[in-house]
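1. let me see the structure of the following:
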Amino acid sequence: MRTSRRFPGFLKTASICVLVAGLLSPLTQQAAAAPAAASNDYCGGQCSDILPPGENGNATLAQILLNQAFGTQPSHAEDQLGPYANLAGGYSGLTDSTINNFFNDSSFGVPSDQVASTEKPSGRSDVTIVRDKKTGVPHITGTTRYGTEYGAGYAAAEDRLWLMDVFRHVGRGQLTSFAGGAAANQGLEQEFYRNAPYTEADLQAQIDNAVARNGARGQQALADAHAYLDGINAYIDASDSGRYFPGEYVLTGHKDAITNAGTIDHFKITDLVALASVIGSLFGSGGGGEVSNALSLIAAQSKYGVEEGTKVWESFRERNDPEAVLTVHNGESFPYGTKPDTAQGEALPDPGTVTQEPLVYDRTGSAAGAAAKSTSASAAKTTLSSAHRGMSNALVVSGKYTASGHPIAVFGPQTGYFAPQLLMLQEIQGPGISARGASFAGLSMYVELGRGQDYSWSATTSGQDIIDTYAVELCQDDYHYLYHGTCTAMDKVEQKNAWSPTTADSTPAGSYTMRVWRTKYGPVEYRATVGGTKVAYTTLRSSYLHEADSIIGFQMLNDPGYVKGPQDFQSAAQHINYTFNWFYADSQHTAYYNSGDNPVRAAGVDSEFPVWAQPAYEWQNWDPATNTADYTPASAHPNSIDQDYYISWNNKQAKDYTTASWGDGSVHRGNLLDDRVKKLVAAGGVTRTKLVQAMADAALADLRAEDVLPKLLKVINSSPVTDPTAADAVNKLQAWVDAGAGRTETSAGSKTYADADAIRILDAWWPLLVKAEFEPGLGSDLYTDLTDNLSIDEAPSAGHGPTGSHAGSSFQYGWWSYVDKDIRVVLGENVQGGLAEKYCGGGDLGSCRDTLISTLKTAAGTSASTVYPGDSLCSAGDQWCADSIVQRTLGGIKHYNISWQNRPTFQQVVEYTSHR
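-> Down below sits the predicted model:
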């Protein structure tokens, strides 16, 4: 029942419990017989999904107050959190019949005995929203296309209105004015505004251009968007008049709890582009970092000389490492971003001249004080941007190797853990649409990741390089530059934000202005000199001014008349310009396609470094007015049909295909999946249970312990260990490796790790050993610059890692490949694509052993309270809590933390039994 939608926002806390107990929704009266089993569902009851914490992401003021006072939850706010969490302790005993103890049945429709409510939004006769008892997921069925999309918008607002409002303001750089001046809010809007400083005209132009380029599908997408918006706005009006709108509007001062004064602004078409720009920036914009790359290259050349320094830098960059785990592993080559024989047009900065372009100006009040720190990455890590790097995995097995003869897939995106969740579940059935799955809140006119009638699809972030840095030569002053020989003024784009204290945010009043200088080559990010010439470094990405384009690909994926097999799936994915790896499974075939608008660069341009902003080095056929260019053809993107199996955990896609990510080397978290799935395929007879178990087992593995620690211990044990402290630590670490090297509880729910002391030792040892192994040889300057390119560690509790504390996603970024290759050289083992120099003990086994033992002894003596220093949630020394996953609040409702597991946020388990 959707009773949670009708609690008046003005209720006082003292009377909440009585009124909540007696208040029933009008929708309850509408509950009726649900449709019979769907005739268009070919999964045979073998499709499942999960998306914690719960489908209901809206809460009235009364519900927020109850949650804060007593911990009570609105219905369906966290009912998917427990099953999701329990898989970590229950996967070893999993059977096909118990999969849905940990996942939802994602069959189409709702059985009649599971109907919680039936609703016709705004009294419309052409759309019905049925919600099921277990999860409250909306099942939207329309008889007209308009009605279907109207229902999708209405259901989205029912479940995520506040979050959608937050996102449209983030996308416009207006979050602090909307939700308050907290440091986290400042960090968020600053991060996204720098990357997408759009005006209202820019947002509208994206829509106009996307529609114009895509003919009938573009016109349909525009009509769908308007119907979707009509549904959202109808819910806003209904919830306002009925006083059951999200309570955050009261807490942030937009509505008055007593008089109901104030407004919730209607959504408009450009809001959808603002929302899309946030999602695209977070998950689908690979590349950038050319200035940082240049600084570390310069440091390497300063340390070793130009020739050897370049070799050292390239060995750490690992842009095409022969030992890297691959998604397309059949040997097929897809060259992209490879190193040119002779680089052309490079514009490396003069040492010591690089400064980041200021973003924030004219601070007043609270913005002038401590809040000024919000420009750092650490401020934003407390909320949304912690999802920026840790993402997504996929395990897909061809029917040739399964027990049933049908392909099996376990896959999903890792979008981070938030309350409410960024994604929402839905089923949409209407003319030209038939799908169930997850969509980003406010962009749910189509299912973005999920299933159709006889196929499922999912994605992982791919990270290939679609962003380049140009050095524009300045002229006249700091705000004019040479464009094709003409001195041209930069465009100044500004957003002024001011805030006052609210109930939700007690930050004192303040204001500031964000200012971005834009050129035809994109926004200015840094300034420097190159050979003594003053330049501004700009960032140009192919998806800049094109966030709306991908809507066509999603429209196709939802269309049963379009996707009838793997080739159609690949064709649909080609229309998505975000950098994603897309996976597909039906009852007969599997498929893979890497999407994104990969620009065709000028001959000789090395995409790793800044180049001069001159015609000779521009993207081929680049038009600055529309930011369009020539892009590599679909056949040049890594793609495959019916490979024996596919895995992806943000690893390298294929041979010779260079991503923008550092760390695609011999040890990558993708190996955790590849090793397990490869064994299953070799044995044959794979089942849904076995594939889920492989995923879950990898989700609890410590990558360092599984793939690097055995080699470290081999060096240490090359001679008898006589020091008692070191010997005790070695014994504990070896016992942990022998037990499987997982971060697993002693028993389900114990909140205590088996091998807890070994885990503590490795957590303390890893940063010590990396520093001791590499810094003496590299020197402190180069070591520091390389750690700026790639952090040394991303263990679950590593608050210093790219995803921050309590984020779940772990082991994507770290120096494990470097340690692995260097230690194997010391051991005399074969290494392909090794580092250019020897580091641990200078390559001498005895000296390396001394380094490892010395740092191990220090680590063994480091207390748990130092390794796990504690935070607002955890006491110092609480190892389990330090690792635990928190649903980070983006609204007024909080949830309990769960044990660590390194898996997708939204996840599907599918095995289709038949095909149309």
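2. C-alpha only now, for contacts and for neighbours.
-> Noted.
3. any idea how far G891 is from P802?
-> Distance of G891 to P802, computed by C-alpha to C-alpha, to the nearest Å: 23 Å.
4. so where do the helices sit in the stretch 501-650 of the chain?
-> Ranges of helices within the stretch 501-650 of the chain are 551-557, 566-574, based on DSSP state H, counting those that start in this stretch.
5. what comes up buried for the last one?
-> For helix 566-574, the neighbour count (16 or more other C-alpha atoms under 10 Å) marks 566, 569-574 as buried.
6. for it, packing partners?
-> helix 551-557, strand 580-586, strand 590-594 (3 or more C-alpha pairs under 8 Å, 6 or more residues apart in numbering; DSSP states H and E).
7. can you list contacts of the second one?
-> For strand 580-586, the surrounding residues in contact (C-alpha atoms under 8 Å, 6 or more residues apart in numbering) are 284, 394, 396, 406-409, 454-463, 565-566, 569, 573, 590-596, 648, 911-912, 915.
8. before we move on, what about the last one?
-> When contacts are taken as C-alpha under 8 Å, 6+ apart, the neighbours of strand 590-594 outside the stretch itself are 396-398, 407, 462, 566, 570, 573-574, 579-585, 637-643, 646, 653.
9. before we move on, the earlier item: and the helices of the stretch 501-650 of the chain as CSV, adding distance to V516?
-> What follows is the helices of the stretch 501-650 of the chain, written out as CSV (distance: least, C-alpha to C-alpha, whole Å):
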stretch, distance to V516
helix 551-557, 27
helix 566-574, 32
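10. out of those helices, flag the one nearest A795.
-> Closest to A795 of those is helix 566-574 (C-alpha to C-alpha; 32.9 Å).
11. so how far is the helix or strand hosting T364 from its chain's centroid?
-> Assigned by DSSP states H and E, T364 belongs to strand 360-365. Between the centre of strand 360-365 and the centre of its chain there are 31 Å (C-alpha atoms, centre = their mean, to the nearest Å).
12. packing partners for that strand?
-> strand 510-519.
13. now find how far off-centre the strand it packs on is within its chain.
-> Here strand 510-519 is found 26 Å from its chain centre; the criterion is C-alpha atoms, centre = their mean.
14. what does it contact?
-> 181, 190, 193-194, 197, 358-368, 479, 490-500, 523-524, 538.
15. that strand versus strand 360-365: what angle between them?
-> Strand 510-519 runs at 180 degrees relative to strand 360-365, counting by axes from the mean of the first three to the mean of the last three C-alpha atoms, to 10 degrees.
16. next, the buried residues of strand 510-519.
-> For strand 510-519, the neighbour count (16+ other C-alpha under 10 Å) marks 510-519 as buried.
17. to compare against the first, here's the next sequence to fold:
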Amino acid sequence: MPRRFPRTTLDRLRTPRRFPKFLKAASICVLIAGLLSPLTQAAAADTSTAAAANDYCGSQCSDILPPGENGNATLAQILLNQAFGTQPDHAEDQLAPYGNLPSGYSTLTDAKINDFFNDASFGVASDQVASTTKPRSDVTIVRDKKTGVPHITGTTRYGTEYGAGYAAAQDRLWLMDVFRHVGRGQLTPFAGGAASNQGLEQEFWRTAPYTEADLQAQIDSATANAGARGTQALADANAYIDGINAYIDASDSGRYFPGEYVLTGHKDSVTNAGTIDHFKLTDLVALASVIGALFGSGGGGEVNNALSLLAAQSKYGVTEGTKLWESFRERNDPEAALTVHNGESFPYATKPDSAQGEALPDAGSVAQEQLVYDRTGSAATSTATSASTTAATTSLTSAKRGMSNALVVSGKYTASGHPIAVFGPQTGYFAPQLLMLQEIQGPGLSARGASFAGLSMYVELGRGQDYSWSATTSGQDIIDTYAVELCQDEYHYLYHGTCTAMDKIEQTNSWKPTTADGTAAGSYRMQVYRTKYGPVEYRATVGGKKVAYTTLRSSFMHEADSIIGFQMLNDPDYVKSPATFQSAVQHINYTFNWFYADSTHTAYYNSGDNPVRATGVDAEFPVWAQAAYEWQGWDPATNTATYTAASAHPNSVDQDYYISWNNKQAKDYTTASWGDGSVHRGNLLEDRVKKLVAAGGVTRSALVKAMADAALADLRAEDVLPDLLKVVNSSTVTDSTAAAAVSKLSSWVTAGAKRTETSSGSHTYANADAIRILDAWWPLLVKAEFQPGLGSDLYTALSNNLPVDESPSAAHGPTGSHAGSSFQYGWWSYVDKDIRAVLGESVQGGLSQKYCGSGSLSACRDALISTLKEAAGKTASDVYPGDDQCSAGDQWCADSIVQRTLGGIKHGKITWQNRPTYQQVVEYTSHR
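-> Take a look at the predicted model:
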């Protein structure tokens, strides 16, 4: 059966000519009124010039965020888009410049950067003002002609934040509404019972099953414990909410609210009956819990780690099995690319000399905790829906797997003497985008950049007056798994020797029938049991004792705490140097790598509340829920603990260069991610930037070129394929099929090992046969290389820890198809180390044994040639079987990036590139 593209949050909005029947009753006048842009209806435009704040970038700051700033559309605009492909103003005007970089970067100059990016200078020139809105007398929202980005200027702090909320609702109201319901696990009552909606609400509610009281408690705690800044943050958030609600009221009375409210039955297109619920402060915490789960919550996976360790020990015995497991885990691989590469050590979550308190499950006893009960009705009954349920869930949740990159070069090595940065987060490709752009200028606020929709009271990634900052997902371990021993029954556990009842958190969701996507009316109940050690995730036995495995996350019940750090980043009176930048991001409790550049300095800091573990606790595995193995200083009532000091976090100022692509941060700093070994996609940046720095005279365009070149590279082909070909060519290849394949692969490597079109817009790859062969060969060769030595059970268990492949077209990979992000998670390092060992080359931190051909070069060669012949025989249709976006065999389309619809507007495909979604290019010329 063909692969299905992941279903959207609103499947019924995607297919032209399948509109709900009630729309036929809509009057022509309503549709014509709906065609008017919400921006033009919000307020009359004038031609006043927006006042620019102090800007020290010298017109050398640029950014880009596809598909476009406008993420709202009226009913008529949605219908026209689905029927004829027309786009609302500014809905996709950043998509083409972004998508054109792969064909244009080779001839890029500094003067051409803004052919592919936006000018990110402060303010709007008078002749570029598209509209001016004054939702209050103390705030003005100016939108520019090119992108429609809101430039918010307030004369009071309240007015400024009110304007930020108003602008957010103008651009992302529907998306914000969707995500506040996702965060509460209530998407199906809001948007219908499609399988994708159920998957989303279940996935997020399982990890953050908050009650309304929990959400409010987080607001109270975050603001009460931060002094004057906490008080200001609460006032800012309230003003922001007021602005959102003002837009809801204005768009409702003016009937230019997002059309999805009609399509989901919340509003009537003719009578205007129905309501759009006002936002409240707790909605922001619900939103933050989703974003934190996606991008800033490193760790977990201890039960899966235990299962693969037990599989290794079962096959090889405890000593050799543990040694094998550790070699695959690569906790501190000496060949790994590092962000802090000056040799400085930052020990964290390292392997203890003698592990204490481990609670490994008995073989075959682990079962995931049941979440859903009392289901009635059904999700959409079509084959298309039922086949895509899993993929639908991963379209968002897997986004956390591979996020963001950064290239930062010190002024010592640039042509101008000023630092240069090209950096940004990869938040996936969605329509509308999860992020939105804005400029915000007011008392104590001066910034431009991107923020998550619904959390944009501050710019979260962007620039200030004379500095820029950005982040990548870091993934260090702030989540631990505890084995709580059960007592009395399945719902009581021992806490410090006392039999204690678990807290049962539950909610029932029901939805109405929807004929457009085949969803019947239905309902189900979600149920999570919480302990002092966090929610229950698994049940098992340990040494015959019944236990529940719980997940304790340091940011659990602290989703709002990071607001203080973002407030500081937006405050021009606070951030003035690398030191003050690092101080600001130390207040962010999520796991991110933060980068900074001004006209003189660069800096880096790894954020997150890293708990100090008890002596002897190995963070890789479950431990007993006993006082001796708890986090030091842990208070279960507040879920606070003793955290590692700021100086213990990887940090640096003015290193020659920094690169980050979710790779290892520093020596001895263990992340929760598998795969931080000799071959990682971070190497693609490291190799290119290191070469630029060695030559000196780096320019903005040169650094963009390095990023763009890495974005088109096939990591397997660039860093592993040459050694595979060494083995294959160690003797003359006599088989004609294999020889032809080797010739094509070798030519591709010589040509640069990139996935590029023959010409711009051709939708055909150069070296297409070689790419097809490697895509087919990689999973075959990995299995043939490792499964004979590991055995099928251990091979499967290790593959559950780290997927074998993540090529651009791999719908089976962790990110899914059409998602851009590729080559973060795979067995690249394992193959590299093993093949080099078989070739007799030097390997640091090698695997515990040789696997390919059991270490025999000739036997390894035979295995590679055999699988290469099999791969070469696969047709394009075999390798790229097609989905509801692409015909079988369409290689370019299989790789292509699709903006996954979270509302009613759809966009076209763009060619694949492995690149941040929002991206800045900056070089400051002066400083305050």
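18. what helix or strand does the aligned residue in the second structure for T858 of the first structure sit in?
-> In the second structure, the residue matched to T858 of the first structure (TM-score structural alignment) is E870. In the assignment (DSSP H and E), E870 of the second structure maps to helix 857-872.
19. helices and strands around the following helix or strand past that helix, which ones?
-> Next in sequence after helix 857-872 of the second structure, counting helices and strands by DSSP H and E, comes helix 876-879. Using 3+ C-alpha pairs under 8 Å, 6+ apart, the elements in contact with helix 876-879 of the second structure are helix 768-790.
20. and for the helix it packs on, what's in contact with it?
-> Here helix 768-790 of the second structure makes contact (C-alpha under 8 Å, 6+ apart) with 717, 741, 744-745, 748, 755, 795, 804-805, 807, 827, 831, 851-854, 860, 863-864, 867-868, 870-872, 874, 876, 879, 891.
21. what span of the first structure lines up against it?
-> Going by TM-score structural alignment, helix 768-790 of the second structure sits over residues 756-778 in the first structure.
22. do a quick rundown of the strands in the stretch 351-500 of the first structure.
-> Ranges of strands within the stretch 351-500 of the first structure are 355-356, 360-365, 393-397, 408-412, 418-419, 423-430, 433-440, 449-451, 455-461, 467-475, 477-483, 486-489, 491-499, based on DSSP state E, counting those that start in this stretch.
23. ok, which of those comes nearest E290 of the first structure?
-> For E290 of the first structure, the closest of these is strand 467-475, at 6.2 Å, according to C-alpha to C-alpha.
24. now the strands for the stretch 1-150 of the second structure?
-> For the stretch 1-150 of the second structure, the strands defined by DSSP E, counting those that start in this stretch cover 61-64, 118-119, 129-136, 139-144, 150-154.
25. reformat these as CSV; add mean neighbour count and distance to L847 of the second structure.
-> Listed next are the strands of the stretch 1-150 of the second structure as CSV, based on neighbours: other C-alpha atoms under 10 Å; distance: least, C-alpha to C-alpha, whole Å:
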stretch, mean neighbour count, distance to L847 of the second structure
strand 61-64, 26, 42
strand 118-119, 20, 47
strand 129-136, 21, 60
strand 139-144, 25, 56
strand 150-154, 28, 53
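26. possible to save those strands as a markdown table with distance to A83 of the second structure?
-> What follows is these, written out as a markdown table (distance: least, C-alpha to C-alpha, whole Å):
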| stretch | distance to A83 of the second structure |
| --- | --- |
| strand 61-64 | 28 |
| strand 118-119 | 30 |
| strand 129-136 | 28 |
| strand 139-144 | 29 |
| strand 150-154 | 29 |
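27. mind checking the ones you listed for the one nearest to L703 of the second structure?
-> strand 61-64 (13.3 Å).
28. which residue numbers in the first structure go with the closest one?
-> Strand 61-64 of the second structure covers residues 47-50 of the first structure once aligned (TM-score structural alignment).
29. so how much does the matching stretch differ from the second structure once superposed?
-> Averaged over the aligned pairs, stretch 47-50 of the first structure sits 0.2 Å from the second structure after superposition, using mean C-alpha distance after the TM-score superposition for the first structure.
30. quick one: contacts of that stretch?
-> By C-alpha under 8 Å, 6+ apart, the list of residues contacting stretch 47-50 of the first structure from outside reads 80, 84, 100, 102-107, 437, 905-912.
31. run the last query once more with 6 Å
-> The contact list for stretch 47-50 of the first structure (C-alpha atoms under 6 Å, 6 or more residues apart in numbering) reads 103-106, 906-910.
32. quick one: which of those is most hemmed in?
-> The residue in the contacts of stretch 47-50 of the first structure with the most neighbours, by other C-alpha atoms under 10 Å, is V910 (30 neighbours).
33. separation between whichever residue in the first structure pairs up with Q186 of the second structure and A380 of the first structure?
-> By TM-score structural alignment, Q186 of the second structure lines up with Q174 in the first structure. Plainly put, Q174 of the first structure is 15 Å away from A380 of the first structure if you go by C-alpha to C-alpha.
34. can you check D697 of the first structure too?
-> Distance check for D697 of the first structure against A380 of the first structure: by C-alpha to C-alpha, it reads 31 Å.
35. what does Q879 of the first structure give?
-> Distance, Q879 of the first structure to A380 of the first structure, by C-alpha to C-alpha: 24 Å.
36. what of D465 of the first structure?
-> 24 Å.
37. repeat for T746 of the first structure
-> Remark: distance between T746 of the first structure and A380 of the first structure (C-alpha to C-alpha) = 34 Å.
38. and for W313 of the first structure?
-> Noted for W313 of the first structure: a distance of 30 Å to A380 of the first structure, by C-alpha to C-alpha.
39. please apply the same query to G861 of the first structure.
-> From G861 of the first structure to A380 of the first structure the distance is 33 Å (C-alpha to C-alpha).
40. ok, those two, which is more surrounded?
-> Shown here are G861 of the first structure and A380; by other C-alpha under 10 Å, A380 has more neighbours (22 against 13).
41. please pull up the equivalent of the more buried one in the second structure.
-> By TM-score structural alignment, A380 of the first structure lines up with A392 in the second structure.
42. its match against S196, yeah?
-> Yes. A392 of the second structure is in contact with S196 according to C-alpha atoms under 6 Å; the separation is 4.9 Å.
43. S550 of the first structure corresponds to which position in the second structure?
-> Here S550 of the first structure is matched to S562 in the second structure, going by TM-score structural alignment.
44. contact partners for the residue of the first structure most remote from its centre?
-> Distance from the C-alpha centroid of the first structure, by C-alpha atoms, centre = their mean, peaks at T722 (46.3 Å). Under the criterion of C-alpha under 6 Å, 6+ apart, T722 of the first structure has no neighbours.
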